[in-house]
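Colleague: here are the coordinates; sequence isn't available:
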């Protein structure tokens, strides 16, 4: 008999598309996990940058203390930045189809990142008072998010990855898929049918499966790209010309998540994507 589902992993990504951080407990704010993708890199046209365009971004590590965000990259001294809101220039930045306001962090940060990535770029920060709404096709008017692609959370179950690894005959680690919340104690792809769940004291809605891009093909240790997992996902998880792995999620309330929190499934529906 399968044990009750529980939260087995929490990951935050302070800077969009840079390396993430595994934590044992973490606060959830109105925009999602605290500091999760509150920073972002933009190019000279103020468009967001990601590993899709610059795989080398995977090599920049992030670390958080109570007062600082630290970036580390091979061959460079660490860059230490204050967590408090910056008074830098306000920029209108573009992330997918959204335009939102952000603050430039510092010329020092811009220079450090531009030197490592060999591209003219800036580090920007989203102030707490800035409102970036979630796609109204899937969200409520009050739902908001930092600089994630579209939703504040990505949920993946441990057994879904185990099943995918068997299909690939590989052993990819979970961080390669950049989830926020990892669930153990459920069947593989059980999350495909979840609609509303609670994890500890926080309630979640799962309106849409996550269509995957090229980022999981990038080895986070080397920044080198391969064909997997997209090759196998296109065979076993393809629908309407896209491949899917994991579920996007929105939250109804704030609180604190802890590793080991019980996961309760309140409402299920047809599998999304509708793959048998």
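Modeller: Received the coordinates, thanks. Note that the structure is predicted; figures quoted are calculated from it, not measured.

Colleague: From here on, just use CA atoms for contacts and neighbour counts.
Modeller: Will do.

Colleague: Contact partners for the closest residue to residue 224 other than its chain neighbours?
Modeller: Excluding its sequence neighbours, the residue lying closest to residue 224 (Cα to Cα, 6 or more residues apart in numbering) is residue 218, at 5.5 Å. Shown in contact with residue 218 (Cα atoms under 8 Å, 6 or more residues apart in numbering): 55, 58, 176, 224, 225, 226.

Colleague: let's bring in a second one:
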């Protein structure tokens, strides 16, 4: 098995960036989900409710700010966040740092409602929810429930096959390869048997060890096309027919780093 792809999402709910290598911190990959969009109360404006966030390309600047671009919007360079600390509604975190007013106005225009951009100045402040497998001392960025999410290409190919079968039953054209970005993975591996990851407890990518905190339950975010932001019923509908138990639908596993380090595309994967 090898590491096939690495992705980070500088803005939570924004577009992913593919990398050839990445530094692994206790809270996740370097540059991953340190920025997020919240409402006036500090509650997360998430992709499932605001699909247009998936159109936002966000790239970190050398100064520590963020470059933003989205269809129909003027590009914006956000300086390093230096505003006041504001309460936020993320589990395990009480506050984050406000970006500048121009960033708030940009996201408010994008979403058609009041919005603010916030920066997680110290990811070591946000603990992983014990309800999602977090242990004392484990931390996470603005990512959901774990520092990294792993999916297997073999499992994704199995899902592609199920989707093609469902389309044939309905007399529709085959849907083709499903974008893996729908699942918001941090790492995509190749060479495992489909859904073998369900049974893993430990994963080593290159020299970096990880603990599997839980299998990942999937939500409506998977039904948003990352390119068009159109929503539908797939792949969640078909996935639920094959991968639903305990009232939830499952795909991929969540990882917590046991040690910091560097991972590269092509690294060998070992598991137990």
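Modeller: Everything's here; your move. In this text, all values refer to a predicted model and were calculated from it rather than measured experimentally.

Colleague: Superposed, what's their TM-score?
Modeller: Here the TM-score for the pair of chains, by TM-score structural alignment, normalised by the length of structure 2, is 0.91; 259 aligned residues with a Cα RMSD of 1.4 Å.

Colleague: before we move on, back to that, need the counterpart of the residue nearest to residue 224 of structure 1 in structure 2.
Modeller: In structure 2, the residue paired with residue 218 of structure 1 is residue 224, using TM-score structural alignment.

Colleague: Show me where structure 1 has its helices.
Modeller: 107-117, 158-168, 230-236 (DSSP state H).

Colleague: what's the first one in contact with?
Modeller: Right, helix 107-117 of structure 1. If you take Cα under 8 Å, 6+ apart as the criterion, helix 107-117 of structure 1 is touched by 54, 56, 57, 73, 76, 79, 120, 121, 122, 123.

Colleague: Give the aligned range of that helix in structure 2.
Modeller: Helix 107-117 of structure 1 maps onto residues 101-111 of structure 2, going by TM-score structural alignment.

Colleague: on average, how far is that stretch from the matching bit in structure 1?
Modeller: For stretch 101-111 of structure 2, the mean distance to aligned residues of structure 1 following superposition is 0.7 Å (mean Cα distance after the TM-score superposition for structure 1).

Colleague: Which of the residues in that stretch are classified as buried?
Modeller: 103, 104, 106, 107, 108, 110 (16 or more other Cα atoms under 10 Å).

Colleague: Could you do stretch 56-76 of structure 2 as well?
Modeller: Using 16+ other Cα under 10 Å as the test for burial, stretch 56-76 of structure 2 gives 56, 57, 58, 59, 60, 65, 66, 68, 69, 70.

Colleague: How about stretch 221-234 of structure 1?
Modeller: Neighbour-count burial for stretch 221-234 of structure 1 [16+ other Cα under 10 Å]: 223, 228, 229, 230, 232, 233.

Colleague: can you give me the end-to-end distance of that stretch?
Modeller: One end of stretch 221-234 of structure 1 sits 24 Å from the other (Cα to Cα, to the nearest Å).

Colleague: What are the contacting residues of it?
Modeller: 55-59, 164, 167-168, 212, 214, 216-219, 242-245.

Colleague: Mind picking the two most distant members of the contacts of helix 107-117 of structure 1?
Modeller: Spanning the widest gap among the contacts of helix 107-117 of structure 1 are 54 and 79, at 19.4 Å by Cα to Cα.

Colleague: what's the counterpart of residue 175 of structure 1 in structure 2?
Modeller: Taking TM-score structural alignment, residue 175 of structure 1 has residue 181 as its aligned residue in structure 2.

Colleague: how much space between that match and residue 135 of structure 2?
Modeller: Counting by Cα to Cα - residue 181 of structure 2 and residue 135 of structure 2 are separated by 28 Å.

Colleague: For the two, indicate the residue with more neighbours.
Modeller: residue 181 (17 against 14; other Cα atoms under 10 Å).

Colleague: Give me the nearest residue to the more buried one, chain neighbours excluded.
Modeller: Leaving aside its sequence neighbours, residue 181 of structure 2 sits nearest to residue 226 (Cα to Cα, 6+ apart; 6.9 Å).

Colleague: now do residue 139 of structure 2
Modeller: residue 127 (4.3 Å).

Colleague: so who does the one you found touch?
Modeller: Under the criterion of Cα under 8 Å, 6+ apart, the neighbours of residue 127 of structure 2 are 91, 92, 93, 134, 136, 137, 138, 139, 140.

Colleague: Just the buried residues of stretch 26-34 of structure 1, please?
Modeller: By 16+ other Cα under 10 Å, the buried positions in stretch 26-34 of structure 1 come out as 26, 28, 29, 30, 31, 32, 33, 34.

Colleague: Of the residues you listed, which belong to strands?
Modeller: With DSSP state E as the criterion, strands contain 26, 28, 29, 32, 33 from among the buried residues of stretch 26-34 of structure 1.

Colleague: if I pick the aligned partner of the last one in structure 2, what's in contact with it?
Modeller: This means residue 33 of structure 1. When structure 2 is aligned by TM-score structural alignment, residue 33 of structure 1 is paired with residue 29. Residues near residue 29 of structure 2 by Cα under 8 Å, 6+ apart: 8, 22, 23, 147, 148, 186.

Colleague: and the fifth one, what pairs with it in structure 1?
Modeller: Aligned against structure 1 by TM-score structural alignment, residue 148 of structure 2 finds its counterpart in residue 153.

Colleague: Report how many residues lie close to that match.
Modeller: Residue 153 of structure 1, neighbours per other Cα under 10 Å, totals 26.

Colleague: Could I get the full set of strands for the stretch 151-276 of structure 1?
Modeller: Here the stretch 151-276 of structure 1 has its strands, by DSSP state E, counting those that start in this stretch, at 153-157, 181-184, 194-199, 202-211, 238-239, 242-251, 255-258, 263-268.

Colleague: What is the mean deviation of the fifth one from its aligned residues in structure 2?
Modeller: Taken over the aligned residues, the distance from strand 238-239 of structure 1 to structure 2 averages 0.3 Å (mean Cα distance after the TM-score superposition for structure 1).
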